[in-house]
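> Predicted structure and sequence below. I'll ask about it afterward.
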Amino acid sequence: MKTTTSIVAGLVAPVVAQYKPVVSSKELVGLVNTEELVAGAQDLYDIAKANGNTRAFGSPGHNATVEYIFEALVETGYYDVYKQPFVELYEDAQVDFSVDGVEYAARYLTYSPSGDLDKPLIGISNIGCTLEDYPTSVTGNIAFIKRGECSFAQKATNAKTAGASGVIIYNHLNETLSGTLGEPGDWLPTASVEYGPGQAILAQLSGSNSTTASLTIDVVQENRTTYNVIAETKEGDHNNVLMLGAHTDSVPAGPGINDDGSGTIGILTVAKHLAGFSVKNAVRFGFWSAEEFGLLGSYHYLKTLNGTLAGNATEVGKLRAYLNFDMIASPNYALGVLDGDGSTFNLSGPAGSATIQKDFISFFASQNKSTVASEYSGRSDYAAFLDNGIPSGGVDTGAEGLKTEEEAVLFGGEAGVAYDINYHLIGDTVDNLALDAFLWNTQAIADATARYALDFGDIPKPNQTTEARKRNVEKSRLRRALESVPKRVSGLGKRHGGCVHDVKTEL
């Protein structure tokens, strides 16, 4: 593990006590309690409230979050802890949008430029995925395009080719939409509206021969230095490492206490209690930054660990399993376990992922809890580990997708309503957390940590041949390219396609 550019605290930590009992699932799980979880979530919310109600990467709120995590881990004296700095482009925008004087909430698509337009709004027939869909009247005006069937980038490219001056994409599904144009480019000012406003605007278009839209997008871009926090047990076999991860940043629009303060506090709580035990296999915790901007922290970590994304087999091969925790306390939750064997979504993880899935399901079953499968969509930080062939798993409770009738029977709550109605919004506060799911999922984290800290069972070492790593990278890229409509998965369809855990490139 490279630490030459990192801020290291392992040498100044207190001396670890010489005798500690061997970790056991029963004892570690038994230490997890709701009061401690709520207190940790409240700490993160207090940080957000003191810093503009956000913990977006590189902001004062996120920097304070990093310090909070770092200090808590150092205080245990049990870990070698370091901050891993990196620089990434931060982008946000203010959007004002109205149609014939009626104002509507709108979001810009990532990589959209700034713009100030006051032009006729032209409805696009079909779905806007071919040039033939665009009438000549769109020239110089704003194209109003339905979401679906092709990428936002393709729609925006077609609109520009047809001569439009701006683009509004309206959601055809009654759920939250955050989107991206995929990469920097010579784009038109592009924004999106939700299903309700979209239907209202369609009614305005159908009832008028001339409909004028005003669209103002004010984009802020700046390079920001931010930090991952990495902590590894001082004891244990450092050639056979269990790694757990959660992201520490919120979206700019809110405090991010479920997304992903819940995962952050979940693994931090387990890390603090693990310090009272001895382990056979080393345990490493990764607290990722800039997840909401495209899984940037976790990918940076793997790249520096390797030298290149699919490079140094030695360091990557030490990671026997990676467990990811992104949104584990959604208010209208379903208890999801990543589909390691691919039996539900036909997208399996590297060898050993099925065992991780089975072990999580077994733990929940032992607590008389049902689970459902979550897809490896590439929408959270496990994506970088999948790319490197590392067996991966985790639990989540859903994001912007809608709860099914079957899930409402299994878990209660309301079918047809988002798992988290405050997903990526200002309302993602401590009051947004389902405390029962928060407790159960953190107990599942504790069980998995104790289990694999002693024995990886039949989880094989990652296949780190050059060809295998290349296949894993391509397979994961294909997996992310296949992502389309929102699914009941952790995180957002981030820039990577969610937890950026929210930004979609397609459909």
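Thanks, I have the structure now. Residues are numbered from 1 along each chain as shown.
> Every contact and neighbour count from this point should use C-alpha atoms.
Noted.
> Quick check: buried residues in stretch 34-42?
Across stretch 34-42, burial judged by 16 or more other Cα atoms under 10 Å covers 37-38, 40-42.
> any residues touching it, and which ones?
Judged by Cα atoms under 8 Å, 6 or more residues apart in numbering, the contacts made with stretch 34-42 from elsewhere in the structure are 257, 261-262, 265-266, 269, 430, 435-436, 438-439.
> Could you list which of these belong to strands?
Of the positions in the contacts of stretch 34-42, not one sits in strands, assigned by DSSP state E.
> returning to that earlier point: so which of the buried residues of stretch 34-42 is the closest to residue 176?
Distance to residue 176, by Cα to Cα, is smallest for residue 41 among the buried residues of stretch 34-42, at 23.9 Å.
> Name the helix or strand for that closest one, please.
Counting by DSSP states H and E, the secondary-structure element that holds residue 41 is helix 34-49.
> and residue 427, helix, strand or coil?
Following DSSP: H, G, I helix; E, B strand; the rest coil, we place residue 427 in the coil state.
> I'd like to know how many residues surround it.
Neighbour count of residue 427, defined by other Cα atoms under 10 Å: 17.
> before we move on, what about residue 261?
Burial of residue 261 is recorded as 32 neighbouring residues (other Cα under 10 Å).
> Same check on residue 358?
17.
> hang on, the earlier thing: want to try CSV for the buried residues of stretch 34-42, with distance to residue 73 as columns?
Formatted as CSV, these follow (distance: Cα to Cα, whole Å):
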residue, distance to residue 73
37, 16
38, 18
40, 13
41, 16
42, 18
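> ok, second structure coming up, stack it against the first:
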Amino acid sequence: MSKKAITMMLAAGLALSSAPSAVLADPPAPSQNADHAFDNKVIKKISPERLYDRVALLSQTPREAGTQGEYNAVQYIKGEFESYGYDTELQPFTFQAWDGGTASIAINSSNFSGDVRTFNGSVNGTVEAPLEYVGLATPEEVPDSMNGKIALIERGSIPFYDKLENVLDKGAVGVIMFNGEGQQGNGFGYTYEGQDIPAVAIDRESGLSIVEKLKSEDIIANLTVKGAGTIDKTSYNVIATKKPHKNKDTGQIITIGAHHDSVAGGPGANDDASGVSGVLELAEIMAKTPSDTELRFMTFGAEEKGLVGSYHYASTLSESEVDRMAAHFQMDMIGSRDAGDLIMFTPDGNKNLVTDLGASAGARVAEVVEYGQLGRSDHVPFFERGIPAALFIHAPLEPWYHSPEDTIDKISKEKLTEVTEIVGSAVYQVARPDTPALENAAVAPGPVHYEFDDRPL
């Protein structure tokens, strides 16, 4: 059965995109009661404690792609899949990683004692020049007197690219940046094509100390970056496959994914140990749950390096596999207590089979989930190959995003469990043995109306 035929059958039964929302206030129809019974085969088995404990385990150390921390996580995930009885594959791939080399700062000939981190993409070189504080480096804050100076900048408000462009336009020869209020550490910073000056990051406390020093004296700073550049590293995807019942195989494939890598120096409890835990929980439950659909549970490496792992996986799919792939569900950052509400993002901002299923499952399990438009996660490579795909995430993001503060104590068991229940119910709506014949009123979910939400990440 082709993906087009599957999608038409599913969509015909769901009729979600144009259905009225009154169903939420009315007593459940018999078909909805039946559907709740099927949902319970999955969601009653989901364990908040298991979900939370996996996040705690995975977030004990950073899992930056290409490091021992990531490899340890990969081996753990592989072992979990295998313990559930899955055929499990490690899919290695090579990516280019940034090696920051070494960086140093001297202030009026005295060596700076704090940690100095090189911006990704920074050029190598040494510059010695007067230091000038330019606040957030908005166009209004950067003076014409910036020419030939090193800019001291506070992070926040506008992107790195704009900050560097604004000081470069006024003739800056180097950049030292420190974190904004509430941000910790110095693991941040990017330069882009044409921004060919040494650029480094220091922590907020050190930055504010230099700002105070500038109030009472002029500073000549020496900024050095050496040995920075790209190197080849290896990361991994982990893929676990559950074949359908041989006498009920519809030929379709459903994929459920998360990314297991974290940013450098970040424990990544929410980003994305939470999503990995959700994938493992559903894999454990579905292992003994009958299905008529091939299920592939996967975690991707090097998402934080530019979706490298998911692009690699998508590139390995044959045209036959792509045609049989009915849907891809991506769980990324699903457990933060401090983030906003759940939303389903698609790269083009249009509804698809995944958002239809997710909205319907949400209405049955918790509440209707809205949808929006966003790339930036591992649903994109599937979408680009013509596979219906959506990202399940809470937005707006928490203040701890991409920081050393993304720790287990910020995780909400309730949010973690709810998203896993919604995705599990949506997946099982397709995978259970009496589908894809969803036009049958006895098994079709109740129609749900859900809206576009122009919500920022």
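Structure received. None of these values were measured; they are calculated from a predicted model.
> And the TM-score between them?
Once the chains are overlaid, their TM-score stands at 0.72 when taken by TM-score structural alignment, normalised by the length of the second structure; 396 aligned residues with a Cα RMSD of 4.0 Å.
> Can you select the buried ones from the contacts of stretch 34-42 of the first structure in ChimeraX?
Here is the ChimeraX command that picks out the buried ones among these, judged by 16+ other Cα under 10 Å:
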select :257,261,262,265,266,269,430,435,438,439
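> Out of the contacts of stretch 34-42 of the first structure, which is nearest to residue 329 of the first structure?
Checking these against residue 329 of the first structure with Cα to Cα, the nearest one is residue 438 at 4.6 Å.
> what's the counterpart of that closest one in the second structure?
Aligned counterpart of residue 438 of the first structure in the second structure: residue 416 (TM-score structural alignment).
> Please look at its match and residue 274 and confirm they touch.
Yes: counting by Cα atoms under 8 Å, residue 416 of the second structure does reach residue 274; the two are 6.9 Å apart.
> what do these two both touch?
Jointly contacting residue 416 of the second structure and residue 274 under the rule Cα under 8 Å, 6+ apart are 51-52, 334-335.
> Show me where the second structure has its helices.
All helices of the second structure, identified by DSSP state H, fall at 3-14, 30-43, 48-58, 68-83, 160-169, 204-214, 274-286, 308-316, 319-324, 353-365, 380-384, 413-431.
> Looking at those, which is nearest to residue 298 of the second structure?
helix 274-286 (7.4 Å).
> what's the mean deviation for that closest one versus the first structure?
In the superposition with the first structure, the average deviation recorded for helix 274-286 of the second structure is 0.9 Å (mean Cα distance after the TM-score superposition for the first structure).
> In the first structure, what stretch matches that helix?
Mapping helix 274-286 of the second structure onto the first structure (TM-score structural alignment) gives residues 262-274.
> What lies in contact with that stretch?
Contacts for stretch 262-274 of the first structure (Cα under 8 Å, 6+ apart): 23, 28, 31-32, 36-37, 40-41, 69, 72-73, 76, 244-248, 285, 287, 325-329, 438, 441-442, 445-446.
> Name the nearest of the shared contacts of residue 416 and residue 274 of the second structure relative to residue 214 of the second structure.
residue 335 (42.2 Å).
> what does the closest one align to in the first structure?
So residue 335 of the second structure corresponds to residue 329, using TM-score structural alignment.
> do residue 44 of the second structure as well
Following TM-score structural alignment, the counterpart assigned to residue 44 of the second structure within the first structure is residue 30.
> what does residue 70 of the second structure give?
In the first structure, the residue paired with residue 70 of the second structure is residue 62, using TM-score structural alignment.
> residues in contact with its match?
Applying Cα under 8 Å, 6+ apart, the residues contacting residue 62 of the first structure are 54-56, 248-250.
> which among those gets closest to residue 222 of the first structure?
Distance to residue 222 of the first structure, by Cα to Cα, is smallest for residue 56 among the contacts of residue 62 of the first structure, at 13.0 Å.
> Roughly how far does the closest one sit from residue 314 of the first structure?
When distances are taken as Cα to Cα, to the nearest Å, residue 56 of the first structure and residue 314 of the first structure turn out to be 33 Å apart.
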